[in-house]
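Student: Any chance you could fold what I've pasted below:
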Amino acid sequence: MRLFLSLCLLVLPGTALADACGPRLVATFSEGAPADRFTLTNTSDPGWSVTEVEIDLGPSRGRVIFDVTERGAGLSVYQPFEEATGTAVIADRSDVTDGDSLLTLRFSRFAPGDSFGFTIDLDDTAGFAPTVVSTDEIAEGRVRVRFTSDRGEATREGYFDDNSEADTGRLEGCFVS
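Tutor: The predicted structure follows:
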C-alpha cells in the first residue's frame, strides 16, 4: 500500500488537493445574551461576490425560530435584527416576524474577505432549553448563498454542523497545480 501511495505522489507531483475553489461562504452562529450572533464571511476565490444569503432554520434539529418581539412565538427575552459588524454592505433584508425561521439578506457589496455580522434572538421549539440555542439545536439549519462574478452566477448551500458552522464549500474541492 505504501508503494502504491508513493507512486501516486510521483505521478502527480504538481497536483494537490486544495480548499474549496470558486464561490464559498462560511456562516457561524454564537449563542449569547441578550442577543445571539451570526457572522457571515465570504471566503471565495477572488472575483466571487455574495449577492444574497438565505438562512433557513426550519430544518434545524431544535426547530429554531427567530424571537424578535416581546409577544409571539418566542419565549422570555427577545432581540430584533441588528447589524453588528463587518465590511460587507447590506442592501435589503426580508422582514422577520416573531416565530419566523427564514431570513433573507441581499448585499450591494460582499467581496472575498468581507464579513457581515448581525445579532438577533433565537429560541428552539423542539423542547430542549428553549431560550438557549445549543450547537446541536441549530445543526441541520440551511444557508443558501447566491454568488456573482465575471464568470457568471452560482448558488451554493451548506448546513450548520454540531459546531454551529455552515460552510457552502465544505463538500466542494478542486485540484490545483
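Student: all contacts plus neighbour counts: C-alpha atoms, from now on.
Tutor: Fine.
Student: List the contacts of the residue nearest the centre of the chain.
Tutor: The residue lying closest to the centre of the chain (C-alpha atoms, centre = their mean) is residue 27, at 2.7 Å. Applying C-alpha atoms under 8 Å, 6 or more residues apart in numbering to residue 27 gives the contacts 38-41, 143, 165-167.
Student: got it, and residue 127?
Tutor: Shown in contact with residue 127 (C-alpha under 8 Å, 6+ apart): residue 62.
Student: One more, please, to line up against the first structure:
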Amino acid sequence: MFKHLLSALFLCIISSSSYANIEVQFRDGAPKDKFTISNTSKCDVQKIAMNIDLTNSNGRLIFDTTASGQGVEVFQPFEVTKGQVSLNKTGNVNDGDKLLSLIITSIAANDTASFTIDVDDTLAKSELGNIRVTDAEIAKGTVSATINNNEVLNATFDDKGKAVLLMANCAN
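Tutor: Predicted coordinates:
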C-alpha cells in the first residue's frame, strides 16, 4: 500500500511540472551549416545568453566566415534563419573563431530558433574533407547558456551533433 502511495505521489509531482530542455542541434549542409536551438518544454524561455565553443571538438572545428583566413574554400557568414537571435557584443564572428556568443530574446514552448554559418574542421585527414563536418567531429564541442541572468547550464555535443541543456522545472 505504502509503495503504491509513493508511486502515485511521484506521478503527481511529475505531471504538475515540465522539465525544460534546450536542445542545440548541428547539421552540416551545403553551402551553409545549420544550428537549431529547440525549446522542448511547455514554457517560454526568456533572456538566453548562449556560447557555442568548438575548441575541444573532435574535428578541431572553426567558423569559416570570410574568403580569406583559416577556412577551406566555401565560407558563409552568420545568418539568422528563425527566431529572435543575435550575436552578442561584437556583432560578428571572425574567420577562424572557435567561439560564437549569442543572445536569444525568447523561444516559445515547443518552438525553435536557428541560424546558419560555415563550420570547417582543421584535421590533417578528415572523414569527409575539411569542408564538410560530421556529427562525430563536432562531438566534445560545448554549449553553455545563462537563462534570465541567473540559471547557468552546460552541455557537450554528442556524436549525433546534439547538445542538451537541462533546465529546472517550469509550470505547465
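Student: For the two chains, what TM-score is obtained?
Tutor: After superposition, the two chains reach a TM-score (TM-score structural alignment, normalised by the length of the second structure) of 0.81; 162 aligned residues with a C-alpha RMSD of 2.8 Å.
Student: now the helices for the first structure?
Tutor: 2-11, 135-138 (DSSP state H).
Student: Now distance to residue 176 of the first structure and mean neighbour count too, for those, in a markdown table please.
Tutor: Listed next are the helices of the first structure as a markdown table, based on distance: least, C-alpha to C-alpha, whole Å; neighbours: other C-alpha atoms under 10 Å:
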| stretch | distance to residue 176 of the first structure | mean neighbour count |
| --- | --- | --- |
| helix 2-11 | 14 | 10 |
| helix 135-138 | 34 | 22 |
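Student: Columns distance to residue 73 of the first structure on top of the ones you listed, output as a markdown table?
Tutor: Formatted as a markdown table, the helices of the first structure follow (distance: least, C-alpha to C-alpha, whole Å):
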| stretch | distance to residue 73 of the first structure |
| --- | --- |
| helix 2-11 | 56 |
| helix 135-138 | 17 |
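Student: Compare these and report which one is nearest to residue 49 of the first structure.
Tutor: Of all the helices of the first structure, it is helix 135-138 that lies closest to residue 49 of the first structure, at 26.0 Å by C-alpha to C-alpha.
Student: what's the average distance of the closest one to the second structure?
Tutor: In the superposition against the second structure, helix 135-138 of the first structure averages 0.4 Å from its aligned positions (mean C-alpha distance after the TM-score superposition for the first structure).
Student: hmm, who's touching that helix?
Tutor: So helix 135-138 of the first structure is contacted by 57, 60-64, 124, 128, 160-164 (C-alpha under 8 Å, 6+ apart).
Student: switch to 7 Å and redo it
Tutor: 60-62, 64, 160, 162-164 (C-alpha atoms under 7 Å, 6 or more residues apart in numbering).
Student: Between these, which sits nearest residue 51 of the first structure?
Tutor: Closest to residue 51 of the first structure, out of all of the contacts of helix 135-138 of the first structure and judged by C-alpha to C-alpha, is residue 160, at 20.2 Å.
Student: and the closest one, what pairs with it in the second structure?
Tutor: By TM-score structural alignment, residue 160 of the first structure lines up with residue 157 in the second structure.
Student: No more questions from me, cheers.
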